[in-house]
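> got a predicted structure plus its sequence, pasted below:
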Amino acid sequence: MSKNENMKQHSSRRGRGGPVGGGGPMGIKTEKPKDFKGTMKKLLTYIKPFIPRIIVVLIFAIGSVIVGIRGPKILGEAITKLYEGLVGKAAGGSIDFDFIAKTLIYLMVLYGASSLFSFVGGFIMSGVAQKISYNLRRQIAEKINRMPLKYFDKMTHGEVLSRVTNDVDTVSQTLNQSLFQMITSFTTLIGVLVMMLTISWIMTLVSMIIIPLSIIFIGIIVKQSQKYFKTQQESLGQINGHVEEIFSGHNIMKAFNGEQRAVDKFDTINETLHKSAWKSQFLSGMMFPIMGFIGNIGYVLVTILGGWLTIKGTIKVGDIVSFVQYVRNFQQPIGQAAQVANILQSTAAAAERVFAFLGEEEEPEDAEKTVVTENVKGQVEFKSVHFGYNPENIVINDFSASIKPGQRVAIVGPTGAGKTTIVKLLMRFYDLNSGDIFIDGINSMDFKRNDLRDMFGMVLQDTWLFNGTIMENIRYGRLDATDEEVIKAAKAAHAHHFIKTQPDGYNMVLNEEASNVSQGQKQLLTIARAILSDPRILILDEATSSVDTRTEVLIQQAMENLMKDRTSFIIAHRLSTIRDADLILVMKNGDIVEQGTHEELLSSGGFYAALYNSQFEEAEAS
């Protein structure tokens, strides 16, 4: 595995899915944010560069509303003309069909223009929302590469991926809907109110009764539905995580007859999701029927009052029709305002999670360092190294060792002794609590991280291959390598023969889990990748544990060539594989308890000799 794979592997070990879908009006999840104002202020900094476009959207929205709200008034004039014509016809007059026809054509033009303005404004707003989404995703992607590995020790990778997918999508969708909707709703509210006043201030006053009633009922519904939406989102995340876990470990689940347990757990979570979902959706769905009921009360009052005013001759018949239409138009922004309130809650909650991730502590930036990394010999020295993944649990205690250039150093010991941790510290995946690590006499802290990691090649027990061709997977070790260099590395790793037997050879595409090649073949490919990277220092973490005996012999031959004149760290559990090491470091509970060659350690009869002999006793017993 190449030098950067440990970090890549760390972020790809869990499933790629996050919660999908959501609740709330229009499918938007409505989890309440902890700091609504603060989050919206941060979100405004992302919106600020697009203010000129938003102003254009505002102009088109206002234009759409101004043009649109003229319609009912003009339609009322046509109805009045038709009514007067019918009344006059009884007295020998006629209906002015020319006026009515011209009015209808004018209305079609008005509504067409209103729709066009709305379409253009929505188009621009969609572009703004997607650009904000693009910027957020890019920042998250860049942030992930700057995060220390300790962050991923405490945060599940599915949770991190959810920030990139679900949360950013929620921000994008809700911005697209809510911003344009807020603009149109506000302008519609003002415009309709003005038009209503031009018809009758008394009828306008009566129709205002629906506003406090609407606000009261909407507030009650939103308050009741919030808790169910929150439970729905939590259950949705749990059920997605459970399904992801079961699918990723499907073979193990089948092998241990765990199907029923998996189904039972799914049913439990699904039942909670079902209860919270139907309650939240029911309460949310009640909003518009209630608004309709309140609106109908308004219509009744307006119609009765309008009829009375018509009889008195204060307003015309067509004005009643226009006013009823304006009342309907007046109700819509109120309902939309409630919906936007939910949408903004959702936006803030999703944005809050995104900003929380973007605000996480990063790896300290490397200062401008001029340490030359060319012609590194590979001398490594550990001096009084102390380290713990958390301060309460120190796993490396006063580790000191000196490795000469070109030496093969085996690190052995029982599980949990700290063998792999030493390698992570060597590559600065984690910083030391205290002590120093020197490479060619230079403190590792004085190197830039990228320069430091360029010195290393890694082949780990857990292989990491991505969805791509075999050629691309090997070339990951050195992206500028030619096809001939990739093939040469594959031959050195004894992978060429099996690659040529595959469909399409080097152009064969490995699937997402690389399950269309065997475990041993995957290991051969990662070894070829390490050979291609041509590292100065090599790290082998039980690199041959997943292959058969015959393949292991071939790999050992390739490793001999790879380790020649290079400092090599070999982490081994099978002690028979490190007999020829120049130096063996025996670790126990984070300390080096013995060091020396294989023969020296056996003859001393200490901890290493006990480990070595116990392995052969187990082999003989089996």
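Yep, it's here. Residues are numbered from 1 along each chain as shown.

> all contacts plus neighbour counts: C-alpha atoms, from now on.
Noted.

> where do the helices sit along the stretch 501-622 of the chain?
519-533, 549-563, 598-604, 607-621 (DSSP state H, counting those that start in this stretch).

> pick the most deeply packed of the ones you listed.
Highest mean neighbour count of the helices of the stretch 501-622 of the chain: helix 519-533, a mean of 26 (counted as mean count of other CA atoms under 10 Å).

> re earlier: got the helices of the stretch 501-622 of the chain as a markdown table, with distance to F357 columns?
As requested, these are arranged in a markdown table below (distance: least, CA to CA, whole Å):
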| stretch | distance to F357 |
| --- | --- |
| helix 519-533 | 32 |
| helix 549-563 | 40 |
| helix 598-604 | 48 |
| helix 607-621 | 45 |
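
> for Y299, find the nearest of those.
Y299 sits nearest to helix 519-533 of all the helices of the stretch 501-622 of the chain, at 72.7 Å, using CA to CA.

> next, the angle helix 549-563 makes with the closest one.
Put simply, helix 519-533 runs at 10 degrees to helix 549-563, going by axes from the mean of the first three to the mean of the last three CA atoms, to 10 degrees.

> who are the contact partners of the residue nearest to the spatial centre of the chain?
Taking CA atoms, centre = their mean, the centroid of the chain lies closest to V164, which sits 2.2 Å from it. If you count contacts by CA atoms under 8 Å, 6 or more residues apart in numbering, V164 has them with R137, I140, A141, V354.

> F50 now?
V128.

> can you tell me how far it sits from A351?
Distance from F50 to A351, counting by CA to CA, to the nearest Å: 18 Å.

> all strands for the chain, in order.
Secondary structure of the chain (DSSP state E): strands located at 380-390, 393-403, 408-412, 434-439, 442-443, 456-459, 468-469, 509-510, 537-541, 567-571, 583-588, 591-596.

> and I252, which of those strands is closest to it?
Closest among these, using CA to CA: strand 509-510, at 22.2 Å.

> can you spell out which helices and strands pack onto the closest one?
strand 468-469 (3 or more CA pairs under 8 Å, 6 or more residues apart in numbering; DSSP states H and E).

> what are the contacting residues of the strand it packs on?
So strand 468-469 is in contact with Y506, N507, M508, V509, L510, N511, going by CA under 8 Å, 6+ apart.

> buried among those residues? Make that a ChimeraX selection.
One line in ChimeraX is enough to select the buried ones among those; burial here means 16 or more other CA atoms under 10 Å:
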select :506,508,509,510
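
> test my guess that L425 contacts D431.
Yes - between L425 and D431 there is a contact under CA atoms under 8 Å: 6.5 Å.

> next up, a structure to set beside the first:
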Amino acid sequence: MKKLSKFLKPFALMTAFVLVLVFLQSLSELYLPTLMADIVDKGVMNGDSAYVWKIGGYMLLVAAGGMACSIAASYYSAKVASGFGKNLRSKVFSHVSGFSLHEFDQIGTSSLITRTTNDITQVQQVLVMMLRMMVMAPLMCIGGIIMAVSKDAKLTLVLAVSLPVLILVIVILAKKGLPLFKSMQKKLDGLNRVLRENLTGIRVVRAFNRIEHEKKRFDVANLDLTETAIRVNKLMATLMPIMMIFLNLTTVAIIWFGGIRIDHGHMQVGDLMAFIQYAMQIMFSLVMVSMMFVMIPRAAVSAGRITEVLELTADISDPLAPKQPEAGRGVVEIQDVTFRYPGAELPALSSISFAMKPGETTAIIGGTGSGKSTLVNLLPRFYDIESGRILIDGVDIREMTQDDIRSRIGFVPQQAVLFSGTIAENIRFGKEDATDEEIRHAAKIAQAEDFIEAMPDGYDSIIFQGGSNVSGGQKQRLSIARALVRKPEIYVFDDSFSALDFKTDAKLRAALKAETGDSSVLIVAQRVSTIMDADQIIVLDEGKIAGIGKHRELLETNKVYREIVMSQLSEEEIV
């Protein structure tokens, strides 16, 4: 929690104002029982109605002032907590945006979502309570004890017996509750993961008729979280009855011994009434503390999880003195590159070397798991290589800023991703200041113009979340248009033509050749027909280069490539 306190600095003045308001509210509540004692002892006992009305008026003013302070404190504490939550969410989001794929794999997407939403909300709720109670509870407790002693010192021995026992109970329950709160947040992550997998994979679930299986998975995760929540609530639910028992027993003891002291003339009736009020205030201040003990452990767990994200540094960072390529336009050299995923025993890629030049198309083909997508993820520096070098126009990408690297690349991922918004907004995602003419031109090259214009609102047609209202081929073409609109030096197409029919594929490749003539083009493909005309074809097999050359050359000399070709094309098509 302390590590997150820096996010309160912009609200320091408002926080101080809240604490002052709470202080004034506490003083008003501590003063009211003394005024009531004066009314009873000096007004009612003496039959002085004027005094009763006078002090009663003071009580109304003090109560009204306390109420005004309470309302203002509630408003500003909520404002501070909301601003704190907003700033913290923004910081976590921007920090996570700088993570490499390794950090996402390490924490997990579902956990990051929980930490950015539920965990920050937990901390925010506790902050509101702390702003109100962290001054009020100790002030009411200490102030109540001082005022009770001023009314009758000997009677406070009753509190000296009950309060330590009550504090001990609160501490024991809080210590038992903390591990359960930690467990709850982890199980909430698990529930989010199951729910996210089910929703994103709903088509697969239904296609394989596994709805009941997914329901059982969700029920198991849900029941696990529920059982832990019930255990926590049972534990914390015992706190209030225990508090009430001690409160009532303490009140009975005060009335019993207070009655004896009144009988002996050591105490007045009004003072006893005030003493009972102060005892209640002391006990209720401990109730406030106990409520904080219920909330703070869970918030402490949440704060720890948020801090873990903020303290996690990305494996990939920009150099202190970045370099920029001086000349050239998209010359890429991959020199003896080896890469392995974190925790993997064997490298995913070993000793990869080749070059890409402007105006040429380089194609990568290979079997499943050969490392094709891994290789293209290294070029925009989504992962860092283990050894070797990747150069863009003679500069190692580790000596360039990530923004500089990625601004030179038009990347079309293997899984086409669209965002909720219009078609124009999705294409403009590739270039923020793209004109309408540039958007239409990119869509035309990507063979998306016909289906876009056939839609009711054309380029202003809405794309649903995840592109659920367009087909797989349409999503791929819009993703390609998004890359084309930025006119980069390097194009990377990661199996981006798989959902296209052969006719559209051929037309798209022909249009691309004219459009990307001055750029380096890297195509990863499963279909041989997509890459037959490439200037160089790189054949990957088990993370290693099995051959480099043109189609005819590889067909004659490379066994791996020949097997891939024979499995896809007929004798007539091969030639």
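Great, that's in hand. On a predicted model such as this, the values are computed, not experimentally measured, just so you know.

> how many neighbours does A63 of the second structure have?
17 (other CA atoms under 10 Å).

> for the aligned partner of it in the first structure, which non-adjacent residue is closest in space?
Matched to the first structure by TM-score structural alignment, A63 of the second structure sits across from Y111. By the measure of CA to CA, 6 or more residues apart in numbering, the closest residue to Y111 of the first structure outside its immediate chain neighbours is G68, 5.9 Å from it.

> how about A221 of the second structure, what's its match in the first structure?
Using TM-score structural alignment, A221 of the second structure lines up with I269 in the first structure.

> who's in contact with its match?
Neighbouring residues of I269 of the first structure by CA under 8 Å, 6+ apart: S235, Q238, I239.

> quick one: residues contacting the first one.
With contacts defined as CA under 8 Å, 6+ apart, S235 of the first structure is in contact with I269, N270, T272, L273.

> so which of those wins on neighbours?
L273 (23 neighbours).

> correct me, but that one touches K230?
No - between L273 of the first structure and K230 there is no contact under CA under 8 Å: 10.5 Å.

> what about V309 of the second structure, neighbour count?
19.

> tell me the contacts of it?
Contact analysis of V309 of the second structure by CA under 8 Å, 6+ apart lists V92, V96.

> to which residue of the first structure is it aligned?
Checking TM-score structural alignment: V309 of the second structure goes with F357.

> same check on R408 of the second structure?
Using TM-score structural alignment, R408 of the second structure lines up with M455 in the first structure.

> where's its match relative to T268 of the first structure, distance?
Counting by CA to CA - M455 of the first structure and T268 of the first structure are separated by 51 Å.

> more neighbours: these two, which one.
M455 (19 against 13).

> surely that one touches S533?
No - with contacts counted by CA under 8 Å, M455 of the first structure stays clear of S533, the gap being 9.5 Å.

> give me the aligned partner of E345 of the second structure over in the first structure.
E345 of the second structure maps onto E392 in the first structure, by TM-score structural alignment.

> where along the stretch 101-250 of the second structure do the helices fall?
101-107, 109-114, 120-151, 157-200, 202-207, 211-237, 239-263.

> distance to D535 of the second structure added to these, as CSV?
Listed next are the helices of the stretch 101-250 of the second structure as CSV, based on distance: least, CA to CA, whole Å:
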stretch, distance to D535 of the second structure
helix 101-107, 31
helix 109-114, 39
helix 120-151, 53
helix 157-200, 38
helix 202-207, 38
helix 211-237, 47
helix 239-263, 75
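
> just name the most buried of these.
The stretch of these with the highest mean neighbour count (mean count of other CA under 10 Å) is helix 120-151, at a mean of 20.

> show me what E368 of the first structure aligns to in the second structure.
For E368 of the first structure, the residue aligned by TM-score structural alignment is A321.

> ok, now which ones touch its match?
E399.

> again, only using 7 Å
Contact analysis of A321 of the second structure by CA atoms under 7 Å, 6 or more residues apart in numbering lists nothing.

> and if you look at the one 4 residues further on?
The contact partners of P325 of the second structure, taken as CA under 7 Å, 6+ apart, are D393, G394, V395.

> from these, which is closest to V521 of the second structure?
Of the contacts of P325 of the second structure, the one sitting nearest to V521 of the second structure (CA to CA) turns out to be D393, at 14.4 Å.

> from F93 of the second structure, how far out is that closest one?
Going from D393 of the second structure to F93 of the second structure by CA to CA gives 33 Å.

> check M280 of the second structure too.
M280 of the second structure is 45 Å from F93 of the second structure, by CA to CA.

> neighbour count: these two, which is higher?
M280 (19 against 16).

> what range in the first structure matches stretch 381-391 of the second structure?
Going by TM-score structural alignment: stretch 381-391 of the second structure matches residues 428-438.

> what does the matching stretch contact?
Contacts of stretch 428-438 of the first structure (CA under 7 Å, 6+ apart): 149, 380-387, 424-425, 443-444.

> contacting residues for whichever residue in the first structure pairs up with G258 of the second structure?
Using TM-score structural alignment, the partner of G258 of the second structure in the first structure is G306. Counting by CA under 7 Å, 6+ apart, G306 of the first structure touches I320.

> against G298 of the first structure, how distant is G306 of the first structure?
Taken as CA to CA, the span from G306 of the first structure to G298 of the first structure is 12 Å.

> thought the match of A63 of the second structure was touching I66?
No - look at Y111 of the first structure against I66 with CA atoms under 7 Å: they stay out of range, at 10.5 Å.

> of all the contacts of strand 468-469 of the first structure, which comes closest to I100 of the first structure?
N511 (67.5 Å).

> alignment lookup: that closest one to the second structure.
So, by TM-score structural alignment, N511 of the first structure is matched to F464.

> what's around the nearest residue to its match once chain neighbours are set aside, how many residues?
Leaving aside its sequence neighbours, F464 of the second structure sits nearest to S420 (CA to CA, 6+ apart; 5.0 Å). When neighbours are counted by other CA under 10 Å, S420 of the second structure registers 14.

> how many neighbours does the residue mapped onto I62 of the first structure from the second structure have?
Residue pairing (TM-score structural alignment): I62 of the first structure is matched to F23 of the second structure. Under the neighbour criterion other CA under 10 Å, F23 of the second structure is assigned a count of 20.

> for F23 of the second structure, give me its contacts.
V135, M136.

> swap in 8 Å and give it another go.
Contacts for F23 of the second structure (CA under 8 Å, 6+ apart) come out as V135, M136, L139.
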